[in-house]
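> sharing a sequence plus its predicted fold:
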Amino acid sequence: MKVVVISGGASPEHEVSLASGRGIAEAAEQSGHEVVRLVLDPEGYWQDGQAEAIALLQDCDVVIPALHGEGGEDGVIQGFLDQLHVPYVGSGVAASAVGLDKHLTKGILRAQGIPVTPGITVRGADLKDAEAVIQRLKAADIEFPVFVKPGSGGSSFGVTRATDLQTLQAALAVAAELDPHVLVEQEINGREIDLSVMEFPDGRVDVAPALEIHADPDQPFFNAAAKYDSGATKFVVPAPTDPELTEQLRRTALEVFDALGCQGLARVDFFVPADGKPLVNEINTFPGFTAMSQFPRMWAAAGLTYAQVVDNLVRTAAVKQTA
């Protein structure tokens, strides 16, 4: 098939997206597809011009929007492709928009009875009033330390660990630079485990073996440096989990995928505290996608190569278009 791979974009994850796009394009070519690469520059403009981009998009069989964060993973590019009547890999407008908005995601999951990381959303004047935020945290039975993060986005950009009033105020300011809605969440002492969910051409939705993250011990948490710049971060897949936890994680990942109306693929990130009861931390509707990223690693443990995973996503999108 003729496949267009879109990467780049105006979010802080621009470089991450470029890396994902390169890997995906090469993998699609390995599977015999004709690949066209389109790049959005850091300001969000088509590098080769909008008219030229639209012509290429309307002439292809499937688009892979390998974009992370705002402008790509939030439903914007999906709506654009819908208007062009072009089939694409991944979730549609609504699921993408909700999935990137951590506040909305957790609100929906709570309503479905799915346990999530405890936290509050801060906006407006409260962003400059850490004392007021502390009172809200106390009312929600949340204590320091906490994690402060932008309400949308990924790759841990803008995420800070706060331990007192002073560090909380600084953390709110950092997160607010990226998003006017900021989440303040309870730190969870426990294991970090990710699961990859993928749809197949026959309509089946499956989950790969779980992956456990052992972040660089020299970093304060699994931050952007630990994710992309450290050789000391370790990913263990399959994660060592007993049968009961394995099934619970698998079942919950599928429930999250279904509750948000996801399609194609997603990575669901969990914390597993000492009591062994998983908490959903977040979902990524188009997770990092280099050959070394968590999503392909998990499917490699299930016996699928990187190229096979990309080919499956392409064929699933094409089948859904003709269904």
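That came in fine, so what should we check first?
> make it CA atoms for all contacts and neighbour counts henceforth
Will do.
> make sure residue 69 is actually in contact with residue 151.
No: assessed by CA atoms under 8 Å, residue 69 is found out of contact with residue 151, at 11.0 Å.
> which residues in the stretch 1-150 of the chain form strands?
Ranges of strands in the stretch 1-150 of the chain, per DSSP state E, counting those that start in this stretch, are 2-8, 34-40, 62-65, 119-123, 146-150.
> want to compare, so here's the second one:
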Amino acid sequence: MPEKITVAVVFGGRSSEHAISCVTAGSVMAAIDTDRYDVLPIGIAKDGRWVLAGEERLAITDGALPEVSGAGTALALPFDPDGPGLITVAPEEVPRALGRVDVVLPLLHGPYGEDGTIQGMLELAGIRYVGAGVLASAVGMDKAFMKLVWQAQGLPVGPYVIITDREWRLERDRKLDEVKQLGWPVFVKPARAGSSMGISKVSRAEDLVPAIEAAREHDPKLIVEAGVDGAEVECGVLEGVGDGPNEASLPARIVMTGEHDFYDFETKYLDGTSELEIPADLPPEVVARLRATAVRAFDALGCEGLARVDFFVTPGHELVLNEINTMPGFTPTSAFPQMWAATGLDYPALVDRLLRTALARPLGLR
């Protein structure tokens, strides 16, 4: 029998999306083919400690969000050109190696994981990993630079205003005037967060400052986007196999079924007041343009592995790019695996393809 491939699944992390990362990891680890892969579960606690994960609850249960406790065996990732791996670093114990790690699956969402930080560490350690590299991860995480790159590539992006921490402290009135010129409603977002954390829909001027302050609890840098009259539609992208082209899934349309008027954290994960229409009920020509534009958006940032590209589709079937997620959620209700299942790639096959793509990738500059 061929030797098994060791996959280190890293989850948790220091961002506000810690719990969603845990749920993603629980779903992915349940789908990995254990006849082919040995799984090494590694949790990152909210304080940044790396631990060998054990019996953590990795699901949302009765509204309670999961969390890496940090109580497991502490780990470190040294550079070893002869065989990358992990070592234990428990107090008052001699460090010991846990064996070779062939590939890392960094199921981290948000800052300190999805933003190029862990990708840079893995590059330094000489370990292959699933997903986008350092630059693509960083640009994909920062909605301001993401939109600048897309605009430079001639891709359709809606009007927006960036507010940095310094601008908010020193030029508040000017930035508020810029936002008001976008018209109402606007969406106030942390520039470097996901899972709809800290997002507010603002329909009148008196609510703008409280929304900005709420977003600043997640990130001192903000983006304020003009509201777009259109359906929210998502499309998954996968790196091509071998030298094959990058591929886009069938798209999904988000359908709101409750009282919320936009796709926020609660509707995504807690109260079940949204549904995914897969495939989206759109004309074939629009679907084809969506899929082609999703791949162009992926390529423009130099992404690898996978991404989910989010759009608005106007009543006239114009496309407006919203954002990209270089490590999309893999929870049972997440759009990314559901879109690929509808396209013909089920959950276990999807995870296997991501691992095989990462293992085939050369180390170093590419």
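Good, I have the coordinates. In this text, all values refer to a predicted model and were calculated from it rather than measured experimentally.
> residue 230 of the first structure is nearest to which of the strands of the stretch 1-150 of the first structure?
Closest to residue 230 of the first structure of the strands of the stretch 1-150 of the first structure, according to CA to CA: strand 146-150, at 21.0 Å.
> Three-state assignment for residue 280 of the first structure, please.
Following DSSP: H, G, I helix; E, B strand; the rest coil, residue 280 of the first structure is assigned to strand.
> list the residues that contact it.
Neighbouring residues of residue 280 of the first structure by CA atoms under 8 Å, 6 or more residues apart in numbering: 114-117, 268-271.
> once you drop chain neighbours, what's closest to the counterpart of it in the second structure?
If you follow residue 280 of the first structure across to the second structure using TM-score structural alignment, you land on residue 321. Leaving out its chain neighbours, the residue that sits closest to residue 321 of the second structure by CA to CA, 6 or more residues apart in numbering is residue 311, at 4.5 Å.
> now do the same for that neighbour: its match in the first structure.
By TM-score structural alignment, residue 311 of the second structure lines up with residue 270.
> am I right that its match falls within a strand?
Yes: assessed by three-state DSSP, residue 270 of the first structure belongs to a strand.
> wait, doesn't it sit right on residue 281?
Yes: judged on CA under 8 Å, residue 270 of the first structure makes contact with residue 281 at a distance of 5.2 Å.
> if we can go back for a sec, contacting residues for the residue nearest to residue 321 of the second structure?
If you count contacts by CA under 8 Å, 6+ apart, then residue 311 of the second structure has 232-234, 319-323 around it.
> now for the counterpart of residue 273 of the second structure in the first structure, how many residues are close by?
Counting by TM-score structural alignment, residue 273 of the second structure lines up with residue 232 in the first structure. Residue 232 of the first structure: 14 surrounding residues under other CA atoms under 10 Å.
> is it true that residue 232 of the first structure touches residue 215?
Yes: the criterion here is CA under 8 Å, and residue 232 of the first structure meets it with residue 215 at 7.2 Å.
> tell me, what's touching these two both at once?
residue 226.
> residue boundaries of the helices in the second structure?
Per DSSP state H, the second structure carries helices over the ranges 18-31, 117-125, 134-141, 143-152, 165-170, 172-180, 208-216, 265-269, 284-300, 335-343, 347-359.
> would JSON lines of those helices with distance to residue 242 of the second structure and mean neighbour count be doable?
Below are the helices of the second structure laid out as JSON lines (distance: least, CA to CA, whole Å; neighbours: other CA atoms under 10 Å):
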{"stretch": "helix 18-31", "distance to residue 242 of the second structure": "23", "mean neighbour count": "22"}
{"stretch": "helix 117-125", "distance to residue 242 of the second structure": "21", "mean neighbour count": "18"}
{"stretch": "helix 134-141", "distance to residue 242 of the second structure": "20", "mean neighbour count": "24"}
{"stretch": "helix 143-152", "distance to residue 242 of the second structure": "26", "mean neighbour count": "18"}
{"stretch": "helix 165-170", "distance to residue 242 of the second structure": "43", "mean neighbour count": "13"}
{"stretch": "helix 172-180", "distance to residue 242 of the second structure": "45", "mean neighbour count": "15"}
{"stretch": "helix 208-216", "distance to residue 242 of the second structure": "41", "mean neighbour count": "19"}
{"stretch": "helix 265-269", "distance to residue 242 of the second structure": "34", "mean neighbour count": "17"}
{"stretch": "helix 284-300", "distance to residue 242 of the second structure": "16", "mean neighbour count": "19"}
{"stretch": "helix 335-343", "distance to residue 242 of the second structure": "19", "mean neighbour count": "22"}
{"stretch": "helix 347-359", "distance to residue 242 of the second structure": "8", "mean neighbour count": "19"}
